[in-house]
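Student: any chance you can model this:
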Amino acid sequence: MSEPQPENDIPGIDTEVPPSGPGCAECTESKGWWFHLRRCAQCGHVGCCDSSPSQHASKHAESTGHQFIRSFEPGEDWYYSYADEQMYDGPDLAEPQHHPLDQTTPGPKDLVPSNWQRYLN
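Tutor: The predicted structure is shown next:
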């Protein structure tokens, strides 16, 4: 029988890599907005969720093969695997664990349209 892997040695999860920034990398670059944020557990890329107009977290997973994301929302520490479409518990990642507390959801505040709800997927 094989020994269980330590929490920080799960293939596809790197607990040492910090997040790429406080918001969705692609939305920030294109002056877009997001609903919720997801963090790639392998490389730290922060992308917007599948309810967001651009769905950058899923696109990142598809283009890189990085299967695990973790919520980048305050108070949420769940993981999701694109490979088997299941939710998981897992280790803490490198700080910070979530976007800044003063950052709005959706965000960023100055780029969110007043009728943002109609653009959600």
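Student: hey, let's count contacts and neighbours off CA atoms from now on
Tutor: OK.
Student: longest helix of this protein?
Tutor: The single longest helix within the chain, with elements called by DSSP state H, is helix 56-64.
Student: how about the most centrally placed residue in the chain, what does it touch?
Tutor: Nearest to the mean C-alpha position of the chain, counting by Cα atoms, centre = their mean, stands residue 38 at 1.3 Å. Residues near residue 38 by Cα atoms under 8 Å, 6 or more residues apart in numbering: 46-49, 57, 69-73.
Student: before we move on, the earlier item: for the longest helix of the chain, packing partners?
Tutor: Helices and strands touching helix 56-64, by 3 or more Cα pairs under 8 Å, 6 or more residues apart in numbering; DSSP states H and E, are strand 37-40, strand 46-48.
Student: another one to check against the first:
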Amino acid sequence: MTEQIDGIDPSVPPSGAGCVECDAAGGWWVHLRRCAECGHIGCCDSSPSQHASRHFRSSGHPFMQSFEPGEDWYYNFGTEEMYSGGPELAAPTSHPLDQSVPGPAERVPADWRSHVH
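Tutor: Here you go, the predicted structure:
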């Protein structure tokens, strides 16, 4: 039997392949994070809009997992702790391999480095 952790639901799939709010607004991101409780995909704190952090503040869902290929670490916004692994979440576990970083490519400004945190 797999241990249950409050704030992590391994059965919930991700909300999509990119940051929900950036996609809706025509924005872009540096890296993606996945809420381990509800599957919301948000952009990282280096991104201009920092939607993963905003999701934590509005929802109270503490655990985010990297949504980058080859990465499985978790971050707990409530305790500000990182974990080098944890429960495997429902597939897919990252954005598509052919998706650009930063992305999506057609929305990333030429001077993108001057917009990151």
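Student: follow-up on the earlier one: in the second structure, what residue corresponds to the residue nearest to the centre of the first structure?
Tutor: Structural alignment (TM-score structural alignment) places residue 38 of the first structure against residue 33 in the second structure.
Student: so which of the contacts of residue 38 of the first structure wins on neighbours?
Tutor: residue 47 (33 neighbours; other Cα atoms under 10 Å).
Student: wait, that one touches residue 29, no?
Tutor: No: counting by Cα atoms under 8 Å, residue 47 of the first structure does not reach residue 29; the two are 11.5 Å apart.
Student: let me see the ranges of the strands in the second structure.
Tutor: Applying DSSP state E to the second structure gives strands spanning 32-35, 41-43, 63-66, 74-76, 81-83.
Student: so what's residue 88 of the second structure closest to, chain neighbours aside?
Tutor: Of all residues not flanking residue 88 of the second structure in the chain, residue 10 sits nearest, at 6.3 Å (Cα to Cα, 6 or more residues apart in numbering).
Student: what does that neighbour correspond to in the first structure?
Tutor: So residue 10 of the second structure corresponds to residue 15, using TM-score structural alignment.
Student: report the contact partners of residue 90 of the first structure.
Tutor: Residue 90 of the first structure neighbours (Cα under 8 Å, 6+ apart): 7, 78-79.
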